[in-house]
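**Q** Next comes the sequence, and after it the predicted model I'd like to discuss.
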Amino acid sequence: MSATVVSGMRPTGRLHLGHYHGVLKNWLRLQEQHESFFFVADLHALTTHYEHPEGIRQSTWDLLVEWLAVGLDPEKATLFVQSWVPQHAELALLLGMLTPLSWLERVPTFKDQQEQLRDRDLATFGFLGYPALMSADILLYDAAWVPVGADQVAHLEICRELARRFNSLYGRSQEDSEALAAGLRALGKKGKQQYQRLLERFQQDGDGSAVTQARELLDSAASINEATRILLLANLEGKGRTILSEPQPLLTEAAKMPGLDGRKMSKSYGNAIALREEPETVRKKLLTMPTDPARVGRHDPGDPERCPVWPLHQIYSHETTRAWVQEGCRSAGIGCVECKSVLVDKVLEEQEPIRARAEDWAARPERLREIAAHGAEKARARAEQTLIRVREVMGLDAG
């Protein structure tokens, strides 16, 4: 079986062209190469939209429609809704039992989103604990790879740390546990305290230098043998029998899809073009884009590098068209409307088949529900295999 890939999207509104070029095109490649699980993260949507959940249900179906419209294939990838697989919530709760608060508080997006979403009350257990849910999403499927951009690798690290911590706590035999306790006693009171501080620095604070210092501490301890030294170091590093597989980041080239104002395309910036936006609206948005301030009049030369329209040409236009834009803009041989009109045609050409397929899928709600139900059934069967292992080592299989 090929390596497993897991990824998801929150249903917080219609997708735009940035999602298509930045995420979905990559998913289309992955479904051909790996066993892929792609889910609508409706539980995650509640971490920030719990007070106003009205749009989540419709956005869930809109998201599935648009995934199918761009070419995601339920015969090649498992497509499902997160809340339809209760194992996500169960594993998130169990991981929460062993997740240090300090780990949650140092996740990069925790303070960033609190700052950006000041109008919402995010002082909640769900918002603080969302990394445990994110980790459950991945660890349930023994994912080998998680597609992320270079700026998102830090978000995946807490999942990797939780897998190591879980395996460290529950991945040992009774004999190993007894040997570990004996080794700690052999270090003496002072040595044990040093070891515990180093363990906390590495496992809770992510301080890599603590591992080096622990090696030095254990190498200098004449009271323990080599086997005990290896066991103590493995314990500090969070290594044990693999119960939860530690995922690796699958770095993807970040497609910097520019918005209508030159910044990254984002709904929050109000500079986006929806994936299936009406043609006349797309045309109006593109034709009214700002351009190089130097081009006050039709015959004023400009510089494409200072124009928000140029980055879109770099994505949509062929080399000959880009050369035409460069020469025409700098010489004032073409006007801004001419430059934008070529771009309008290319964007609409890309959107037309997506819009048509989306209309077809949206007209078949029963088929959509069948796809979501079948995907959830496959996901539940796979996730339950992981939870059987988890429940057993956590003492929850008494029934």
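**A** On my side now, so go ahead.
**Q** contacts and neighbour counts: CA atoms only from here.
**A** Fine.
**Q** could you measure residue 306 against residue 331, distance?
**A** Residue 306 is 15 Å from residue 331, where distance means Cα to Cα, to the nearest Å.
**Q** Then residue 383?
**A** Relative to residue 331, residue 383 is positioned 61 Å away (Cα to Cα).
**Q** So if I had to pick from those two, which one is more boxed in?
**A** In terms of neighbours (other Cα atoms under 10 Å), residue 383 is the more surrounded of residue 383 and residue 331; the figures are 23 against 14.
**Q** which residues in the stretch 1-150 of the chain form helices?
**A** Secondary structure of the stretch 1-150 of the chain (DSSP state H, counting those that start in this stretch): helices at 17-19, 25-33, 42-49, 56-70, 87-96, 101-105, 108-116, 125-128, 130-139.
**Q** Buried residues, the longest one. List them.
**A** In other words, helix 56-70. 56, 59-70 (16 or more other Cα atoms under 10 Å).
**Q** Over to stretch 349-361?
**A** 351, 352, 354, 355, 357, 358, 361.
**Q** Can I get these in TSV including distance to residue 281 and secondary structure?
**A** Putting the buried residues of stretch 349-361 into TSV (distance: Cα to Cα, whole Å; DSSP: H, G, I helix; E, B strand; the rest coil) gives the following:
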residue	distance to residue 281	secondary structure
351	13	helix
352	13	helix
354	16	helix
355	14	helix
357	19	helix
358	18	helix
361	22	helix
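**Q** now for those residues, which pair is the farthest apart?
**A** Using Cα to Cα, the two most remote members of the buried residues of stretch 349-361 are 351 and 361, lying 15.3 Å apart.
**Q** packing partners for whichever helix in the chain runs longest?
**A** With secondary structure taken from DSSP state H, the chain has its longest helix at helix 365-393. If contacts are counted by 3 or more Cα pairs under 8 Å, 6 or more residues apart in numbering; DSSP states H and E, helix 365-393 sits against helix 56-70, strand 77-81, helix 87-96.
**Q** Which among those is found nearest to residue 32?
**A** Smallest distance to residue 32 across the helices and strands packed on helix 365-393 (Cα to Cα): 8.5 Å, for strand 77-81.
**Q** Distance of the closest residue to residue 332 other than its chain neighbours relative to residue 289?
**A** Ranked by Cα to Cα, 6 or more residues apart in numbering and with sequence neighbours excluded, the top spatial neighbour of residue 332 is residue 301, at 4.4 Å. Counting by Cα to Cα, the gap from residue 301 to residue 289 is 18 Å.
**Q** For the closest residue to residue 276 other than its chain neighbours, which residues are in contact?
**A** Spatial nearest neighbour of residue 276, chain neighbours left out: residue 355 (5.1 Å); criterion: Cα to Cα, 6+ apart. Shown in contact with residue 355 (Cα atoms under 8 Å, 6 or more residues apart in numbering): 69, 275, 276.
**Q** next, the one to line up against it:
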Amino acid sequence: MLLADSQALTDNAHDPGKVRRSVVEIALDYLAVGIDPQKSTICVQSHLPALAELSMLYLNYVTMARLERNPTIKDEIRTRGFGHDVPAGFLCYPAAQAADITAFKATLVPVGADQAPLVEQTNEIVRRINGVAGKAILPEAQALIPPVGRLPGIDGKAKMSKSGGNAITLSAEPDAISAAVRAMYTDPNHLRVEDPGKVEGNVVFTYLDAFDKDRATLEDLKAQYRHGGLGDMKIKRRLEDILQALIAPIRARRAEFAGDRAHVLDILRQGTATARERTEATKREVVEGLGLFQL
């Protein structure tokens, strides 16, 4: 599990303190949801120099035009309002992510649907590296996308983002969860209970698709909503109950880990040391495979 603080600087260079603070906050999220550091290495990107070296190397195997065509990058540039002032680090993100993936020789990458083009571009770089080397140094990776490939923000705009103020955090208190669900975007044309409603694009139903385990009841609710006769508050109450039950134990575990910051930092140090060995080994393989000069 990579804490991508170097990547975060590509659109937060004006506030490095925020990036620094986020490292532990995201680590707490990982631990709270049940990531076991004995089974999954949790490491800090900026402390893995091989990733930066591989990123720079990979940039020689991708064109600027290809980076600009990447759908994920185009969408994020639009969302962040960069216009023509796109930070170079942000535009080069696909090469950096290729380094993040290939340095660990990952073959399966869990991502949201919006990140799939980045995995595809990683594989393009892998094929170029392997082609120049004349042998398979690096494996290609497959994107592992969940059934709900992207959670929108509670306002229905883009994806959920803490910085965008449209997210439900894993540390959210019950009142904050209630307020977020009440504010969720539904169908603006569903003005009365008896009106037919639209399920597609309805944020509440998107979240229910992701978290409601009672699929049969959920399908019945969708049919009722489409036909008319089901109010927004009823489906919002159902979603709130599900999210309250889901987040409560996560919130409690997170608070427990947060109470022992020294232990969390030890986990990050150990994980990063393990990851450093792995990534350095991959970098050496790539350098040797390409026949680059070595001392």
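**A** Happy to help now that I have it. These figures come from a predicted structure and were not determined experimentally.
**Q** coming back round to it: so can I have TSV of the buried residues of helix 56-70 of structure 1 showing distance to residue 372 of structure 1?
**A** Output for the buried residues of helix 56-70 of structure 1, formatted as TSV (distance: Cα to Cα, whole Å):
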residue	distance to residue 372 of structure 1
56	15
59	14
60	10
61	9
62	12
63	12
64	8
65	11
66	13
67	12
68	11
69	15
70	17
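**Q** Residue 4 of structure 1 is nearest to which of the helices and strands packed on helix 365-393 of structure 1?
**A** That would be strand 77-81 among these, by Cα to Cα, at 10.4 Å.
**Q** From the rest of the structure, what touches the closest one?
**A** Contact with strand 77-81 of structure 1 is made by 31, 35-42, 60, 371-376, 378-379, as judged by Cα under 8 Å, 6+ apart.
**Q** Buried ones among those?
**A** Buried members of these, counted by 16+ other Cα under 10 Å: 31, 35-42, 60, 371-376, 379.
**Q** where exactly do the strands run in the stretch 201-350 of structure 1?
**A** Taking DSSP state E, counting those that start in this stretch as the criterion, the stretch 201-350 of structure 1 contains strands spanning 248-251.
**Q** Residue in structure 1 paired with residue 30 of structure 2?
**A** In structure 1, residue 30 of structure 2 lines up with residue 67, judged by TM-score structural alignment.
**Q** same check, this time on residue 261 of structure 2
**A** So, by TM-score structural alignment, residue 261 of structure 2 is matched to residue 365.
**Q** distance of that match from residue 26 of structure 1?
**A** 26 Å.
**Q** again with residue 309 of structure 1
**A** Note on residue 309 of structure 1: its distance to residue 26 of structure 1, by Cα to Cα, is 24 Å.
**Q** Residue 304 of structure 1 too?
**A** Counting by Cα to Cα - residue 304 of structure 1 and residue 26 of structure 1 are separated by 29 Å.
**Q** Looking at those two now, which is surrounded by more residues?
**A** Using other Cα under 10 Å as the criterion, residue 304 of structure 1 and residue 26 rank with residue 304 on top: 20 against 15.
**Q** burial of the closest residue to the more buried one other than its chain neighbours, as a residue count?
**A** Distances taken as Cα to Cα, 6+ apart put residue 310 closest to residue 304 of structure 1, at 5.6 Å, once the chain neighbours are dropped. Other residues within reach of residue 310 of structure 1, judged by other Cα under 10 Å, total 24.
**Q** thought residue 310 of structure 1 was touching residue 303?
**A** No: assessed by Cα atoms under 8 Å, residue 310 of structure 1 is found out of contact with residue 303, at 9.3 Å.
**Q** wait, residue 206 of structure 2 sits on residue 151?
**A** Yes: the criterion here is Cα under 8 Å, and residue 206 of structure 2 meets it with residue 151 at 7.3 Å.
**Q** Now the common contact residues for the two.
**A** Joint contacts of residue 206 of structure 2 and residue 151 (Cα under 8 Å, 6+ apart) do not exist.
**Q** And the helices in the stretch 101-250 of structure 2?
**A** Going by DSSP H, counting those that start in this stretch, the stretch 101-250 of structure 2 shows helices at 116-133, 174-182, 203-211, 215-227, 232-258.
**Q** what does the third one contact?
**A** With Cα under 8 Å, 6+ apart as the test, helix 203-211 of structure 2 has contacts from 147-148, 151-156, 181, 184-186, 199-200, 218, 222, 235-236, 239, 242-243.
**Q** List the buried residues of it.
**A** For helix 203-211 of structure 2, burial by neighbour count (16+ other Cα under 10 Å) applies to 203, 204, 205, 206, 207, 208, 209.
**Q** From residue 181 of structure 2, how far off is the second one?
**A** What that stands for is residue 204 of structure 2. On the measure of Cα to Cα, residue 204 of structure 2 and residue 181 of structure 2 end up 8 Å apart.
**Q** Can you work out which residues contact both of these two?
**A** Common neighbours of residue 204 of structure 2 and residue 181 (Cα under 8 Å, 6+ apart) are 236, 239.
**Q** thinking again about what came up before, ok, the contacts of residue 355 of structure 1 vs residue 17 of structure 1, which is closest?
**A** Nearest to residue 17 of structure 1, judged by Cα to Cα, of those is residue 275 at 5.2 Å.
**Q** And that closest one, what's its match in structure 2?
**A** In structure 2, residue 275 of structure 1 lands on residue 170 (TM-score structural alignment).
**Q** what's the answer for residue 81 of structure 1, then?
**A** With TM-score structural alignment as the criterion, residue 81 of structure 1 pairs with residue 44.
**Q** Contact partners for the closest residue to its match other than its chain neighbours?
**A** Excluding its sequence neighbours, the residue lying closest to residue 44 of structure 2 (Cα to Cα, 6+ apart) is residue 3, at 4.9 Å. Contact analysis of residue 3 of structure 2 by Cα under 8 Å, 6+ apart lists 23, 26, 27, 42, 43, 44, 45.
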